[in-house]
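> Structural data only, the sequence is not supplied:
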């Protein structure tokens, strides 16, 4: 093993607290806490349990007992006897380093990366306060979500556990190309170093660059999208060969791959190409759903994003005209597509596209999913056990069970009777630490 350069050695040393912050609590502090819950949702069994006691040691759950139990050696006892406890929620599709604004298309020419990074700390705290203790961050401007993740892991700022894709990967002029709409002298020719690819070799370069930069997952853009300044929301923008190359490279490096895809053909290519999840899926057809079931591909609907952009498209000047036109195409369709996919048996994980709407309102998605025909227990599982499986982190996340991180939230009343209660989280704990 060759010695690290000084700068790299310092960077590595600075990451040590972040890497060990959660995992080492059992061995270093071993503080024992209990939470007494009036009810507890067992997301693995899909059942609402009665009075329960969660025993926490350090960052993880030691055991879950039936009834109100006294635990010897507990340094802290938290009484939530009037509340329903459930695992910390997981949003599988967020963008914590930006937020919707009528000035967003001009802010990008005035703000530096640091401006986005500083604001991201506010968005992260809002997300955590809303009960989302883990997120998959699917795209930023210049890797600033990596810095946000590291700051949260080091305990510098509060926020959810982040698995970030950094910059999305796509084609020249496609939904991932942040220079769409720029005049020629500003647009330049972005390449694989910033996620813009044209061909198989570029695909491998882009994924390897993401590995070098410190990303956790990969996000691709095989179809058009709503908020970029191009004309199509659903055209196919990556070849099957490019998608397969990204997936092959990503899986070599242990990354899962999320595919932003509105159009049916883009969805088909992405599924055949081996991606792990389809995001949005607005114009998904029966063939796509059949393929997704055959390949075991996850679907992340993001209904709230479609509804929000449709609403704002009717506000004069909020979006550029071509963006507003695309928003009006997607908004009326996306919820019905999610309902059809559920009935067809496609695997569904919870995700919202946070930033397209204001951060902290993530739990509105539950109501929209239920309106689409999904049972309340299913939508809660979509944001816990299902999302953990998508992340391949089910050993650590997704349920209140021994050995898993002590990510616990609570609401007054029973969210299985009224899923909108999840918009009013009263208690948040992440990895054994309570957040007010």
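Right, received. Where do you want to start? These figures come from a predicted structure and were not determined experimentally.
> Going by C-alpha atoms from here, please, whenever you check contacts or count neighbours.
OK.
> So what touches stretch 361-369?
Stretch 361-369 is contacted from outside by 91, 127, 130, 302-304, 335, 338-339, 351-352, 354, 376, 379-380, 419-420, 422-423, using Cα atoms under 8 Å, 6 or more residues apart in numbering.
> So which of those residues belong to strands?
Here DSSP state E is the test, and the contacts of stretch 361-369 give residue 91 as lying in strands.
> and here's the other structure:
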């Protein structure tokens, strides 16, 4: 087949194979029409008319996927008051910059787990209107009354009376019928995945960060209804009992997992449930809890107690054999800093190769797709590169300076 203007030949000094977790020698990746056409050993001569990209002093690999972000916002001491002062339009404009920062850091795909902006940002990116990663959007998270993701938590009685109690349309349920309706509403609004808050949370304006907030039957109703629409269900969970109920109810992944016990791990392995640790978020909130005024008084003790535990839990889960996919909960911390999660995973006891697999082939498996996460012929041309060897020194992941998504180059090394 003759070369076209869109054909590219990437001359990679090293190539990380996400299937084996091994670092290979020099390879040439031929890209055509947004797909990987060939992966050739060594430095192959580019065909006439093909754009040659010299990455011979860099390590190439499949673009990363962050399985837990919130592109509609970013944590700050003003976050709680801004919810009363800003409109969705304000958050939408902010999200454009957050999305571009995420892409430029090497994350060509993300799963946005909660926020009404994400489905619209996804569409704008897909239409080429703004730059950003490929997005799987949950839309509004599903909660119970007073639970993490009840949008009226912290409202005074007058405001609560004026607005009335939120229901399934707003993502708040209290029965099996409500659960089904809430999933169907997310389908109506164009979500790609369902997110539930199976326990209390750290940053919600509520006292408990770990109490169970769904019954097993409610979780099953959500999972069964989600399956009708081809959706997977991700469960935010810190507390042990709520986590166990979520896994028993059939969710695809547990997010955060702070108080994960041996009982929960055993059930996760039996059911094939994935774990997305979000160590970055835990460390971030534990650090900010030390600063007077950063969090409201009701949030601060939760952030100090729960946040500091997640890294240890991730290490125990890895040693136990629980399947792990990469996720940061970015939006809690600053967008674009996502790759620091790799360093925390390695600190927790995971091999660097496993951490990189978590953001590539493992993430693709959890998403339920087979066209990304590996550098192979026929897959999406989502390719990133960085100087240095990330297996020898995981901090090299912070140096990504080449980003290709669907065959288009968004970032190139300065020469």
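Thanks, I have it. The model shown is predicted, which means the values in this text are computed figures rather than measured ones.
> Make a PyMOL selection of the buried ones in the contacts of stretch 361-369 of structure 1.
In PyMOL, a selection of the buried entries from the contacts of stretch 361-369 of structure 1 looks like this (16 or more other Cα atoms under 10 Å):
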select buried, resi 91+127+130+302+303+304+335+338+339+351+352+354+376+379+380+419+420+422+423
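> Now do the equivalent of residue 384 of structure 2 over in structure 1 against residue 314 of structure 1, distance only.
In structure 1, the residue matched to residue 384 of structure 2 (TM-score structural alignment) is residue 409. Distance of residue 409 of structure 1 to residue 314 of structure 1, computed by Cα to Cα, to the nearest Å: 36 Å.
> Give me the more crowded residue out of those two.
The residue with more neighbours, out of residue 409 of structure 1 and residue 314, is residue 409; 25 against 14, by other Cα atoms under 10 Å.
> wait, what's in contact with that one?
Counting by Cα under 8 Å, 6+ apart, residue 409 of structure 1 makes contact with 85, 86, 87, 88, 89, 131, 425, 426, 427, 428, 429.
> how many other residues sit next to the fourth one?
Going back to what we said before, that points to residue 88 of structure 1. Counted with other Cα under 10 Å, residues neighbouring residue 88 of structure 1 total 28.
> Translate it into the numbering of structure 2.
In structure 2, residue 88 of structure 1 lines up with residue 63, judged by TM-score structural alignment.
> Which positions in structure 2 sit opposite stretch 311-319 of structure 1 in the alignment?
Using TM-score structural alignment, stretch 311-319 of structure 1 corresponds to residues 287-295 of structure 2.
> Contacts for that stretch, please.
For stretch 287-295 of structure 2, contacts defined as Cα under 8 Å, 6+ apart pick out 76, 77, 300, 301, 303, 304.
> and the residues you listed, which of them are in helices?
In this view, these that belong to helices under DSSP state H are 300, 301, 303, 304.
> Filter those residues down to the buried ones.
300, 301, 303, 304.
> Need the nearest residue in space to the first one, chain neighbours excluded.
When the adjacent residues along the chain are set aside, residue 300 of structure 2 lies closest to residue 289, with 5.3 Å between them (Cα to Cα, 6 or more residues apart in numbering).
> and what of the last one?
Nearest non-adjacent residue to residue 304 of structure 2, counting by Cα to Cα, 6+ apart: residue 286, 4.5 Å away.
> and the contacts of residue 409 of structure 1, which of them are in helices?
Among these, no residue falls in helices (DSSP H).
> Residue 38 of structure 2 -> structure 1?
Residue 38 of structure 2 maps onto residue 63 in structure 1 when the alignment is built from TM-score structural alignment.
> check contacts around its match.
Residue 63 of structure 1 neighbours (Cα under 8 Å, 6+ apart): 54, 55, 56, 401, 402, 403.
> Selecting buried members of those residues in ChimeraX, what would you type?
To isolate in ChimeraX the members of those that are buried, counting by 16+ other Cα under 10 Å, one can use:
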select :54,55,56,401,402,403
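> which one among the contacts of residue 63 of structure 1 gets closest to residue 207 of structure 1?
residue 403 (32.5 Å; Cα to Cα).
> correct me, but residue 61 of structure 1 touches residue 55?
Yes. Using Cα atoms under 8 Å, residue 61 of structure 1 is in contact with residue 55, at 5.9 Å.
> What is the burial count for the nearest residue to residue 188 of structure 1 once chain neighbours are set aside?
Excluding its sequence neighbours, the residue lying closest to residue 188 of structure 1 (Cα to Cα, 6+ apart) is residue 179, at 7.8 Å. Neighbours of residue 179 of structure 1 under the rule other Cα under 10 Å: 19.
> Just tell me what residue 179 of structure 1 corresponds to in structure 2.
Matched to structure 2 by TM-score structural alignment, residue 179 of structure 1 sits across from residue 152.
> Could you do residue 52 of structure 1 as well?
Residue 52 of structure 1 maps onto residue 27 in structure 2, with residues paired by TM-score structural alignment.
> Count the neighbours of its match for me.
Per other Cα under 10 Å, the neighbour tally for residue 27 of structure 2 reads 22.
> what separates it from residue 162 of structure 2, distance-wise?
Residue 27 of structure 2 sits 63 Å away from residue 162 of structure 2, going by Cα to Cα.
> what's the answer for residue 70 of structure 2, then?
Distance, residue 70 of structure 2 to residue 162 of structure 2, using Cα to Cα: 29 Å.
> Pick out whichever of these two has more residues nearby.
Neighbours per residue, other Cα under 10 Å: of residue 70 of structure 2 and residue 162, the larger number sits with residue 70, 26 against 8.
> Pretty sure the more buried one sits against residue 115.
Yes. Proximity of residue 70 of structure 2 to residue 115 meets the contact threshold set by Cα under 8 Å, at 6.8 Å.
> For the stretch 51-200 of structure 2, just list every one of the strands.
Using DSSP state E, counting those that start in this stretch, the strands of the stretch 51-200 of structure 2 run over 51-62, 64-69, 107-112, 134-137, 143-144, 172-173, 194-197.
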